[in-house]
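# the sequence isn't on hand, but the structure is:
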């Protein structure tokens, strides 16, 4: 997992890099302008905060999630080495919002409204995703926020369990994707059968913005 976020208006000139979900007990250590956050029990790195990052990466957008390239990640790893940290950052360039296909669905054994789905995404990968939307069904084309995605509202998608069942991502609603004129009600976005939304491809937010253009 590799999520980078930069929002100088809210938290200053700090790049936040998340590698793993938070744990119950965690600690941090600061060396120079770099803070490492880690699990207190296992010492596994959870993420880094890079202070004064504009002096290292001058071309950040500053609006939340940053899609870094390999050259930028290499500069961050060099900064880690210079501050006696392991250069452990590995870029994940795979798209995090993809068009998926609901191949199967069954009832959750411990819920009257949750469903366990198998969803085909990119790279011929099949994900198990627990979904509570009332309109979910087999055979649908949907938008999947994979593990490692940052939602438009800043929420991060981590591996999880819903009532004991593993869920590796989220099937999104138009409202959660913050598409213009999105219906303000429960229910996932079911994509139309057009070439603009091909199963396994990255979800096109520009085309998605046109889905409700004539609706209020």
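Yep, it's here. If you're wondering where the values come from, they're calculated on a predicted model, not measured in any experiment. Residues are numbered from 1 along each chain as shown.
# contacts and neighbour counts: CA atoms only from here.
OK.
# and the longest strand along the chain, what does it pack onto?
Under DSSP state E, the strand in the chain containing the largest number of residues is strand 97-107. Under the contact definition 3 or more CA pairs under 8 Å, 6 or more residues apart in numbering; DSSP states H and E, strand 97-107 sits against strand 115-120, strand 141-145.
# the structure to be compared is supplied as follows:
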């Protein structure tokens, strides 16, 4: 679950992204200052919009992806119950943009520029990630945006299929992470070998 807030461009609205709607038609139900967004076909909740968010939560620190305090999350759930929704929001504190290790890398059978990697992201957890960077290879420490991550430009990362091969995340470049002095040349960011697998990677805003 991702919380996002951008008062300058969106207004005083806290956006809560729960899951990927996969481009399906959505249905919006609004009660008071809260709108529930769900997939029209099966009713799966994919997002919430909390209007006049600062009135409900007080000051919200950050721009883009934000972290709520326990007190603020409690206030959100109190507001949900107050207006008549039965759901409770639970924040996922697991980092979504982390240091990973490319255990293996092979050419995609249906592409001349894509590679299929098996990339460890924490405590033995390995994700299959399809990567188009020309400098990707086995043995690298890299930055991985796991499913559910929000990139600095607001793009969400979800599982997908690239040329018939499943991919569960993205291996990032310095530019995608908005690092200062990111090179213009295409390619993933390669980290020093002493970088610790699974640690959260600080992302520029």
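That came through fine. Owing to the predicted nature of the structure, the values given are computational and were not obtained by experimental measurement.
# report the buried residues of the longest strand of the first structure.
97-102, 104-105 (16 or more other CA atoms under 10 Å).
# same thing with stretch 5-18 of the second structure?
Residues of stretch 5-18 of the second structure classed as buried: 5-7, 12-18 (neighbour count, 16+ other CA under 10 Å).
# and the furthest pair within those?
7 and 18 (20.2 Å; CA to CA).
# hang on, the earlier thing: out of the buried residues of stretch 5-18 of the second structure, name the ones that lie in strands.
Among the buried residues of stretch 5-18 of the second structure, DSSP E puts 5, 13-17 in strands.
# run through the helices of the first structure in chain order.
8-11, 70-82, 205-208 (DSSP state H).
# so which of those is nearest residue 29 of the first structure?
helix 70-82 (12.4 Å).
# compared with the second structure, how much does the closest one deviate?
Compared with the second structure after fitting, helix 70-82 of the first structure deviates on average by 2.0 Å (mean CA distance after the TM-score superposition for the first structure).
# for residue 24 of the second structure, what are its contacts?
Contact analysis of residue 24 of the second structure by CA atoms under 8 Å, 6 or more residues apart in numbering lists 39-40.
# ok, it to residue 44 of the second structure distance?
According to CA to CA, to the nearest Å, residue 24 of the second structure and residue 44 of the second structure sit 11 Å apart.
# what's the answer for residue 142 of the second structure, then?
From residue 142 of the second structure to residue 44 of the second structure the distance is 34 Å (CA to CA).
# so which of those two has more stuff around it?
residue 142 (27 against 15; other CA atoms under 10 Å).
# chain neighbours aside, what residue packs nearest to residue 30 of the second structure?
residue 36 (6.2 Å; CA to CA, 6 or more residues apart in numbering).
# so who does whatever residue of the first structure lines up with the one you found touch?
In the first structure, residue 36 of the second structure lines up with residue 36, judged by TM-score structural alignment. Contact partners of residue 36 of the first structure, counting by CA under 8 Å, 6+ apart, are 28-30, 45-49.
# now which of these would you call buried?
Judged by 16+ other CA under 10 Å, buried ones among these: 45-49.
# OK, contacts around the residue most central in space within the second structure?
Compute the mean C-alpha point of the second structure, and by CA atoms, centre = their mean the closest residue is residue 149, 1.4 Å away. Listed by CA under 8 Å, 6+ apart, the contact set of residue 149 of the second structure reads 2, 96-97, 156-158.
# residue 62 of the second structure: which of these is nearest?
Closest to residue 62 of the second structure, out of all of these and judged by CA to CA, is residue 2, at 13.3 Å.
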